[in-house]
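[1] Have a look at this fold, sequence not included:
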């Protein structure tokens, strides 16, 4: 029996289609097979994938980051965050400046495992910001002057920026902020109970989630059922607390007991807030006074610095990094991009931040720049110059009888100041790795006949040019690049991450 012509044509068309698909597959297959390290170079414009030049790629970090940045699947390397809740605090005067970048970067990969708190109930696209102060007693809000800004925000009938001058209200915002901490802790447990770990952070805090999850779930050995309070430890009047900007972590056991056993925390510590500086201190006081729980030191992994201000060197090198603070929107985006384009998925160390983001930008000197050198200072001995120097520099002065001949004249010029680091290790000891590892001078800063050096190395920030053009008033910073490289070579590779064991 013969098939009708239409049926034969259909079979022929189908066969041709199959052959074409097979040929296309074998033609494209070599382009789909690539090693991990060549991923970004191998990706082309197929299927309109968004691939861009990586703006972090620079001379000096070619082996560390990819040349191109593929944004098609930003969460491909993001860890499983089950059991962990991020609680982020902001303020109404800054929320729309800071929160969007967080939502576009790391928080875009959190499957709604976060809460946003402010001092005003707000809506940012599909995201809700809860008023942390909503449950503070109305009489306290009315009688305490620290709540003046809160009332002004509530009365604003247009955008907050139209009503509130954020720069002028900076101190008032700070005064109001301390009352948000404990109410936020209480509301978090009631809204999202049962998580293993609660990470409390500021809107300018960056969380390295891959490191964080690996540490909490595999490395730390900590049991979330126990009462645990982790952070970068600070002190006020000898009372320890976890610095809020660096971020702090509460276990399920700690949060559950604190909130469920003490129902009047907000009212109790509102009054105490009038006598204390900071809300993160109030959290520590509540945990200690009611649960006997003190902060466990987790610095430098939980850190209050950012890539440009981290003091690279001893204690800031082979340690993994979990959080950073004082990150503006551009810096958050930059570090997120760095995490996305690293050529490895191993634990990210502080050393990696330096080598990828900072080292390519380092140079011998920068004018109108402050690199933060302040460990040891040398000041013009003239009484007028001593009076002119700030108190911190005077406190860090080396005693004249302890100075070398180079140090005695370091205050005279930036060039003299630079020689302090250069002369620390004699030429005959230049190959002594132990002496290089013990180096205490890596960089300097000169300003107004004050020379200060540092036992670590960091980038710092620009300073304005002096209005009168005075050479003395100009800020000059320098780095002893050979000494830095000698120290790095002497340290060798970080064979294992130097995880911090949280201690009381």
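    That came through fine. As the structure is a computational prediction, the values presented were derived from the model and not from experiment.

[2] CA only for contacts and neighbour counts going forward, please
    Fine.

[3] Ends of stretch 78-87, what's the gap?
    One end of stretch 78-87 to the other measures 18 Å (CA to CA, to the nearest Å).

[4] Show me the longest helix that occurs in this protein.
    The longest helix of the chain (DSSP state H) is helix 5-32.

[5] Quick check: what element follows it along the chain?
    Remark: after helix 5-32, the chain's next helix or strand is helix 39-42, criterion DSSP states H and E.

[6] What is the subsequent helix or strand relative to that following helix?
    As assigned by DSSP H and E, the chain's next helix or strand after helix 39-42 is strand 51-53.

[7] Going by neighbour count, which residues in that following strand are buried?
    Residues residue 51 are the ones in strand 51-53 that count as buried (16 or more other CA atoms under 10 Å).

[8] Remind me what it packs against, helices and strands.
    With contacts taken as 3 or more CA pairs under 8 Å, 6 or more residues apart in numbering; DSSP states H and E, strand 51-53 sits against strand 68-70.

[9] List the first helix or strand encountered after the strand it packs on toward the C-terminus.
    Strand 68-70 is succeeded, C-terminally, by strand 84-89 (DSSP H and E).

[10] what about the closest residue in space to residue 52 that isn't next to it in sequence, neighbour count?
    In space, and not counting its chain neighbours, residue 52 is closest to residue 69: 5.1 Å by CA to CA, 6 or more residues apart in numbering. Residue 69 has 24 neighbours, counted by other CA atoms under 10 Å.

[11] ok, residue 69 touching residue 40?
    Yes. Applying CA atoms under 8 Å as the test, residue 69 and residue 40 come out as touching, 6.7 Å apart.

[12] Which residues are in contact with each of these two?
    Any residue near both residue 69 and residue 40 by CA atoms under 8 Å, 6 or more residues apart in numbering counts here, and that gives residue 51.

[13] On the three-state scheme, residue 478 is what?
    Residue 478 falls in the strand class when you classify it by DSSP: H, G, I helix; E, B strand; the rest coil.

[14] Look up how far residue 328 lies from it.
    Counting by CA to CA, the gap from residue 478 to residue 328 is 25 Å.

[15] Repeat that for residue 176.
    21 Å.

[16] Name the residue in those two with the higher neighbour count.
    Using other CA under 10 Å, the more surrounded residue of residue 176 and residue 328 is residue 176, with 23 against 17.

[17] Got another one to weigh against that:
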């Protein structure tokens, strides 16, 4: 596929002209058959609408909304699946594909080994090592390769501006939002894993067959992104921590404030379809399309004027300080008295104070807890007024 690419139906959108795709970047989207119908179409029409080289990988080969979905697991031999209950879900999906109801019939299936987890989530960990080899085979010798999930919003403009400033892709680079497991710092997959040409070459060519060598051992591991980090670490390729530019938060959970203000944003994770549209509309409406946008830009354009004074049945995600309180008004007073408190949440017994600004999310009454949240908008405005103009810089540049 060296001279071919998967063309988005909106690739020729004139709004993509400010950041033309030269074909030197490959985006791999990881998803699952039980969610692809809900997630992929809006992602392709918003976050990825200007991207030329996109491959979508799942645990079932199919076509969705005009896009071909590749089976990330199709190279795993039956001998590696024998005796491994993780693959029972995979084989059942293939059997049920003909009925066209995989999501309805398999979406709630639980992992027999860990009933608290979905079987689809357990199967997911086998995909990423194979995806790395497959994207190199399809698009060899590109400069940059990025793996994201189907609920990851990727800012194409900010990504390209970042790549212009990063070291030459002939150097081995591995970047992402850090997660840690068993003393290994690895790039969290849902937030996005960015790798240079030299890194993917090392994995897929120099050490060809790395993915197959993990088909059986992966059964005992937690997750595929951890295994990638472990493999690269063993080869001397250490994660360049790139948080919060590569980020696992979304518009309702982002902690706007000292850690998320003048930094440019490249990814957000767990982004719902309606929020994908909101971010895309914000990007399109920017007057200056040639400079990176920051968390403060997004806050001022989307969040600032939509913050309420208070909301019933709402959790503002205020957890920096948690203490007992007699009432909502008592909780509100504590926030007013605390120097760094921007917002608060009361669940009927406990008062949470927040040093950053979150939109938060609906929380229905449960276990005798009834949520009510408030925002101290005067303190928020005072803090914003004190902030100097942003001069955004990308990590590792």
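    Thanks, I have it. Owing to the predicted nature of the structure, the values given are computational and were not obtained by experimental measurement.

[18] residues touching the residue nearest to residue 52 of the first structure, list them.
    With the criterion set at CA under 8 Å, 6+ apart, residue 69 of the first structure makes contact with 40, 51-54, 337, 340-341.

[19] How many residues are close by residue 98 of the first structure?
    20.

[20] ugh, wrong one, I meant residue 334 of the second structure
    Neighbours of residue 334 of the second structure using other CA under 10 Å come to 17.

[21] and the aligned partner of it in the first structure, what element?
    Mapped onto the first structure by TM-score structural alignment, residue 334 of the second structure lines up with residue 420. Per DSSP H and E: residue 420 of the first structure is located in helix 414-422.

[22] average gap between that helix and the second structure?
    By mean CA distance after the TM-score superposition for the first structure, the fitted helix 414-422 of the first structure averages 1.3 Å away from its aligned residues in the second structure.

[23] residues of that helix that come out buried?
    Within helix 414-422 of the first structure, the residues that count as buried by 16+ other CA under 10 Å are 414, 416-422.

[24] mind checking how far that helix is from the chain centre?
    The gap between where helix 414-422 of the first structure is centred and where its chain is centred comes out at 31 Å by CA atoms, centre = their mean, to the nearest Å.

[25] give me the stretch of the second structure that the next helix or strand after that helix matches.
    Next helix or strand after helix 414-422 of the first structure toward the C-terminus (DSSP H and E): helix 433-437. Alignment of helix 433-437 of the first structure against the second structure: no match, by TM-score structural alignment.

[26] Give me the angle between the very next helix or strand once past helix 433-437 of the first structure and helix 414-422.
    Counting by DSSP H and E, the next helix or strand C-terminal to helix 433-437 of the first structure is strand 443-447. In terms of direction (axes from the mean of the first three to the mean of the last three CA atoms, to 10 degrees), strand 443-447 of the first structure departs from helix 414-422 by 160 degrees.

[27] contact partners of strand 443-447 of the first structure?
    Outside strand 443-447 of the first structure, the residues that touch it by CA under 8 Å, 6+ apart are 370-374, 411, 413-414, 417-418, 421, 451-457, 472-480.

[28] Show me what residue 180 of the second structure lines up with in the first structure.
    Checking TM-score structural alignment: residue 180 of the second structure goes with residue 235.

[29] Helix, strand or coil: sort out that match for me.
    strand.

[30] Next: residue 304 of the second structure.
    The local conformation at residue 304 of the second structure, judged by three-state DSSP, is helix.

[31] Map it across to the first structure for me.
    By TM-score structural alignment, residue 304 of the second structure lines up with residue 359 in the first structure.

[32] Can you report how many residues lie near that match?
    Residue 359 of the first structure has 17 neighbours, counted by other CA under 10 Å.

[33] State the distance from the most centrally placed residue in the first structure to residue 449 of the first structure.
    The first structure has residue 324 as the residue nearest its centroid, 1.9 Å off, counting by CA atoms, centre = their mean. Residue 324 of the first structure sits at a distance of 33 Å from residue 449 of the first structure (criterion: CA to CA).

[34] repeat for residue 170 of the first structure
    Noted for residue 170 of the first structure: a distance of 33 Å to residue 449 of the first structure, by CA to CA.

[35] of the two, who's got more company?
    Applying other CA under 10 Å to residue 170 of the first structure and residue 449 shows that residue 449 carries more neighbours, namely 23 against 12.

[36] That one contacts residue 417, doesn't it?
    No. Proximity of residue 449 of the first structure to residue 417 does not meet the contact threshold set by CA under 8 Å, at 9.7 Å.

[37] and for these two, which residues touch both?
    Common contact partners of residue 449 of the first structure and residue 417 (CA under 8 Å, 6+ apart): residue 411.

[38] Translate residue 121 of the second structure into the numbering of the first structure.
    For residue 121 of the second structure, the aligned residue in the first structure is residue 174 (criterion: TM-score structural alignment).

[39] For the residue nearest to residue 155 of the second structure when sequence neighbours are not counted, give me its contacts.
    Leaving aside its sequence neighbours, residue 155 of the second structure sits nearest to residue 266 (CA to CA, 6+ apart; 5.0 Å). Remark: with contacts taken as CA under 8 Å, 6+ apart, residue 266 of the second structure is in contact with 154-156, 158-159, 245-247.

[40] before we move on, what about residue 271 of the second structure?
    151-153, 250-251.

[41] For it, give its distance to residue 140 of the second structure.
    Between residue 271 of the second structure and residue 140 of the second structure the distance, using CA to CA, works out to 30 Å.

[42] again, but for residue 71 of the second structure
    With distances taken as CA to CA, residue 71 of the second structure is found 19 Å from residue 140 of the second structure.

[43] what do you get for residue 324 of the second structure?
    According to CA to CA, residue 324 of the second structure and residue 140 of the second structure sit 58 Å apart.

[44] The two: which is more packed in?
    For residue 324 of the second structure versus residue 140, the count of surrounding residues by other CA under 10 Å is larger for residue 140: 20 against 14.

[45] Now do the SS call for the counterpart of that one in the first structure.
    Aligning on TM-score structural alignment places residue 140 of the second structure opposite residue 193 in the first structure. When classified by three-state DSSP, residue 193 of the first structure comes out as coil.

[46] Assign the residue in the second structure sticking out farthest from the centre to helix, strand or coil.
    Distance from the C-alpha centroid of the second structure peaks at residue 326, with 38.3 Å (CA atoms, centre = their mean). Under three-state DSSP, the three-state class of residue 326 of the second structure is coil.

[47] Many thanks, we can stop here.
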